[in-house]
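Would you be able to build a 3D model of this:
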Amino acid sequence: MSVCDLKNEDELMELVKEFLLQVKGVEDVLIISDEDKKTIEQLEEEAKGNVLMGMGEGDNQGIAEVFKREHILCFTTNKEYIWPEPPNVIMMQGGEMIGFDCAENEICTYENDPDYMIMGTFVMNKAKTVGNTGKPIVVLPPKPYNLGEIEVEDVVLGSPSTPSDEYIREAYNFEKSNEKGTFFLGFNKIKCLD
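Modelled structure (predicted):
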């Protein structure tokens, strides 16, 4: 169905919500209110200078991009949800990428290289960290997302900081568990010709 055939914005949000609920590992989907959006933007701003994952100051570019969109949804996931292709976490220092997460099958590329240190699926370039100065910055980048045949544009996925994740879980009674996560999805409606 073309989004141009929908009667109003609520129908569009329900269409996207129904699509997301069919994705393996997605448990619940909610439409973010203006009040929630303001609270989450404030929480993300406060989290910006905090240390993220014990590695460096956070810069959640994914959520920033999501919140530039006209429509915003949040969805909860379980361990069956397939994360976007890495990198989902990038460490920057002095304007250079010094670390990133990668797929498990890519780790072997770096295992025997003395310039790299591996921590799980996170890879650090030791050669670059020695020469750089300044605080490390942990970037959570925006990720593209495919909504199938739903005709919308500028679709982007973002992973929230811990305070935003906790706010959503508490506000909407989502179970707190290390096996469950939250993502935010933003998109713009296509312009329909009359």
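
only C-alpha atoms for contact and neighbour calcs from this point on.
Fine.

what's the helix or strand residue 130 falls within in contact with?
Taking DSSP states H and E as the definition, residue 130 sits inside helix 126-131. Outside helix 126-131, the residues that touch it by C-alpha atoms under 8 Å, 6 or more residues apart in numbering are 93, 96, 98, 115-117.

By neighbours, which of those residues wins?
If you count neighbours using other C-alpha atoms under 10 Å, the busiest of those is residue 98, which has 22 neighbours.

Regarding that one, which helix or strand does it belong to?
Going by DSSP H and E, residue 98 is part of strand 96-101.

one more to line up against the first:
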Amino acid sequence: MNTLIYKKAIEMLHDTKGIEKAIVLENDDVKIIKKLEEKDEQMNSLYLGRKHNIGVKKVLRSDILLAFVTNIDYKWPTDNLKIIYQGEIIGRDISDANEIKEYINSNDHCVFGNIVVNFRKMKCQENTTEVPLLIISAKPWDEAEGMNFVSEALIASPSRLTDEYIKSKIPHGRDLHVGTFLVGLNIEKEGIGQFTIKNMIEN
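This is a model prediction of the structure:
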């Protein structure tokens, strides 16, 4: 059953614009990625704070784990990153290039790629040992959640260390815009039971 589901999911990914190649990850891959993510979280960013990639952690607990590489045509998930300090959101990722431009010359904000941080609020932390918390969430993969026997499907953005590992597993062109993502699929346990019973009766 799991084989049928992940093969269908990979087929769907390959039909998605901007996705170069997708693969299923084995248990050994999952163990390696968990260690890489733990190592990455220990490396705090001076400006963005302590990373907490709740999206990847949730995906790694899924019944089926896939990975895929993208090219420049892939539409990246948006609004999945927030920087929180003392209970307040002081930074976030922004997908609109025009909106980012509005912050570039601001005296109150810093721009790191597509991440905008309220610099004035960050300055307030200079006299405290508390650091901001960088929260990265997963995004639902709606198309896969419509598959039979799939109860949940998530796409998560991994760390730089995991990104390099995935790229080593999947052949890709030397495109500067190549990115990587993890996909987690959870299976409906009741549906699997019904499928198994039906197969036993038919056989």
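
what comes up buried for the very next helix or strand once past the strand holding residue 98 of structure 1?
Remark: after strand 96-101 of structure 1, the chain's next helix or strand is helix 108-111, criterion DSSP H and E. Of all the residues in helix 108-111 of structure 1, not one is buried under the rule 16 or more other C-alpha atoms under 10 Å.

list the helices and strands whichever helix or strand comes after helix 108-111 of structure 1 packs on?
Counting by DSSP H and E, the element after helix 108-111 of structure 1 in chain order, helix or strand, is strand 116-119. For strand 116-119 of structure 1, the helices and strands in contact under the criterion 3 or more C-alpha pairs under 8 Å, 6 or more residues apart in numbering; DSSP states H and E are helix 108-111, strand 122-125, helix 126-131.

if you compare those, which one is most tucked away?
Comparing those by mean neighbour count (mean count of other C-alpha atoms under 10 Å), strand 122-125 comes out on top with a mean of 19.

which residues does the corresponding residue of structure 2 for residue 9 of structure 1 contact?
Here residue 9 of structure 1 is matched to residue 2 in structure 2, going by TM-score structural alignment. Contacts of residue 2 of structure 2 were listed using C-alpha under 8 Å, 6+ apart, and they are residue 64.

quick one: residue 2 of structure 2 from residue 177 of structure 2, how far?
With distances taken as C-alpha to C-alpha, to the nearest Å, residue 2 of structure 2 is found 32 Å from residue 177 of structure 2.

Residue 160 of structure 2 maps to what in structure 1?
Using TM-score structural alignment, residue 160 of structure 2 pairs with residue 162 in structure 1.

Distance of its match relative to residue 32 of structure 1?
Distance from residue 162 of structure 1 to residue 32 of structure 1, by C-alpha to C-alpha: 17 Å.

want to throw the helices and strands packed on strand 116-119 of structure 1 into JSON lines with distance to residue 139 of structure 1?
Listed next are these as JSON lines, based on distance: least, C-alpha to C-alpha, whole Å:
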{"stretch": "helix 108-111", "distance to residue 139 of structure 1": "21"}
{"stretch": "strand 122-125", "distance to residue 139 of structure 1": "13"}
{"stretch": "helix 126-131", "distance to residue 139 of structure 1": "16"}
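
So for residue 25 of structure 1, which of these sits nearest?
Taking C-alpha to C-alpha, strand 122-125 is the member of these nearest to residue 25 of structure 1, at 23.3 Å.

what does residue 181 of structure 2 align to in structure 1?
Checking TM-score structural alignment: residue 181 of structure 2 goes with residue 183.
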